[in-house]
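Colleague: Got a predicted structure here, sequence first:
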Amino acid sequence: MTTRERSEPAINAAERPMLEGWLDYHRDTLALKCAGLTDAHLREASVPPSELSLLGLVRHMAEVERGWFREVLAGEDVKAIYGTDEDRDGEFHLTEADTWEKDAAIWQAEIARARENTANIGLDALSVGRSRSGEQFNLRWIYTHMIEEYARHNGHADLVREKIDGSTGD
């Protein structure tokens, strides 16, 4: 795995570039937390009985990207990548067959699709999908939620990475 670069978000950008900058920053942060590790390390669980691992987090974020930007925002009829009716948290249940190469490619494909689905709409554009109470989400809300989702899970990734090899940092 190669080391990735991460750009700091602009401190004086307009709203949309600011939101997209922070989202990309957090996407890159998760990739950096995984950089330089073997597949075995990436599958390593944090603290038993938890199954939380860096690869599981990447797979989870692929599901989250798909859910918000394809299913909710665009109304695409997509199925879960890893989860099933019997195993709703399938992204966290790893086997020896699960690899960084395969799962990182899926994650990056979902990010690319998210960018395609947002490229030509404004922040006030409403989602096709609705909340449990029947309300539509605007793109601004989805971006903000995704930044929060990545930030929370990047905190988990910090702890998992430190357990694996002692690496710390933002």
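Modeller: That came in fine, so what should we check first? Numbering: from 1, shown residues only.

Colleague: going forward, measure contacts and count neighbours with C-alpha atoms only.
Modeller: Noted.

Colleague: Can you mark which positions in the helix or strand hosting Val128 are buried?
Modeller: Under the criterion DSSP states H and E, the helix or strand holding Val128 is strand 126-130. If you call a residue buried by 16 or more other CA atoms under 10 Å, then strand 126-130 has these buried ones: 126-129.

Colleague: ok, of those, which one's closest to Arg115?
Modeller: Sorting these by distance to Arg115 puts Ser127 at the head of the list, at 14.8 Å, by CA to CA.

Colleague: tell me the contacts of that closest one?
Modeller: By CA atoms under 8 Å, 6 or more residues apart in numbering, Ser127 lies in contact with 72-75, 136-139.

Colleague: Quick check: closest non-adjacent residue to it.
Modeller: In space, Ser127 comes closest to Leu73 once its chain neighbours are excluded; the distance is 4.1 Å by CA to CA, 6 or more residues apart in numbering.

Colleague: Check it against this one:
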Amino acid sequence: MTLQFPSPTVPAAGRTEVFLRYLDYFRESVVAKVSALTEDDVRRSALPSGWTPLELVKHLRYVELRWIEWGFQGRDVGDPWGDRRDDRWYVAPEETREDLLAALRAQGRHTRAVVEGSELSAIGAPGERWDGADPASLERVLFHLVQEYARHVGHLDIVAELAGGPVGE
């Protein structure tokens, strides 16, 4: 699935729709770019920092899990830091591109359902996610998710280009 960039000139029913359009667009951009790379390229790092495209996919899935389910909803998610090992992103050898992309899309469907069923002004449930601070509103969580995706899609743009994959939006 290819989504058009959510241009500011395209009318939206409200801020909720704008957030969801951007999140869907960025998520599908990640899926498209990672799907276009070779198996070697998704498991190999092209950068001094050492992360791989598959690690980025898993990280983004867990970012949504941490902020929406563990944070905003206050749900027990088992290991909210399951994308990390030894203080860096981690993908086990048996984890496949298809499974990780499916998990990212499933997390996105969950995020969409939560956002569509909530007011942007709703305050997250108290819990460990907030590190002792007052929980944030859904709107603040969504701003965070949009910036997280935008930043990481930019990183992935560079890695995909270095690998000879798709470039640009």
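Modeller: Alright, I've got the coordinates. From a predicted model like this one, the values you see are computed outputs, not experimental measurements.

Colleague: Run a quick neighbour tally on Glu98 of structure 2.
Modeller: Number of residues near Glu98 of structure 2 (other CA atoms under 10 Å) recorded here: 11.

Colleague: Give me the mean deviation of the longest helix along structure 1 from structure 2.
Modeller: Under DSSP state H, the helix in structure 1 containing the largest number of residues is helix 139-165. Following the fit onto structure 2, the mean deviation recorded for helix 139-165 of structure 1 is 0.7 Å by mean CA distance after the TM-score superposition for structure 1.

Colleague: Please report the distance of the closest residue to His153 of structure 1 other than its chain neighbours from Pro17 of structure 1.
Modeller: Using CA to CA, 6+ apart and skipping the chain neighbours, the partner closest in space to His153 of structure 1 is Leu57 (7.1 Å). Using CA to CA, to the nearest Å, one gets 25 Å for the distance from Leu57 of structure 1 to Pro17 of structure 1.

Colleague: These two: which has the busier surroundings?
Modeller: Ranked by neighbour count (other CA under 10 Å), Leu57 of structure 1 and Pro17 place Leu57 first, with 22 against 13.

Colleague: so the more buried one makes contact with Phe92?
Modeller: Yes. The pair Leu57 of structure 1 and Phe92 passes the contact test of CA atoms under 8 Å, sitting 7.3 Å apart.

Colleague: Roughly how far does the spatially most central residue of structure 1 sit from Ile106 of structure 1?
Modeller: By CA atoms, centre = their mean, structure 1 has its centre lying nearest to Met61, at 2.7 Å. When CA to CA is applied, the distance between Met61 of structure 1 and Ile106 of structure 1 equals 10 Å.

Colleague: again, but for Ala31 of structure 1
Modeller: In this structure, Ala31 of structure 1 and Ile106 of structure 1 are separated by 13 Å, where distance is defined by CA to CA.

Colleague: before we move on, what about Tyr150 of structure 1?
Modeller: 17 Å.

Colleague: So which of these two has more stuff around it?
Modeller: Each of Tyr150 of structure 1 and Ile106 had its neighbours counted (other CA under 10 Å), and the higher figure belongs to Tyr150 (24 against 17).
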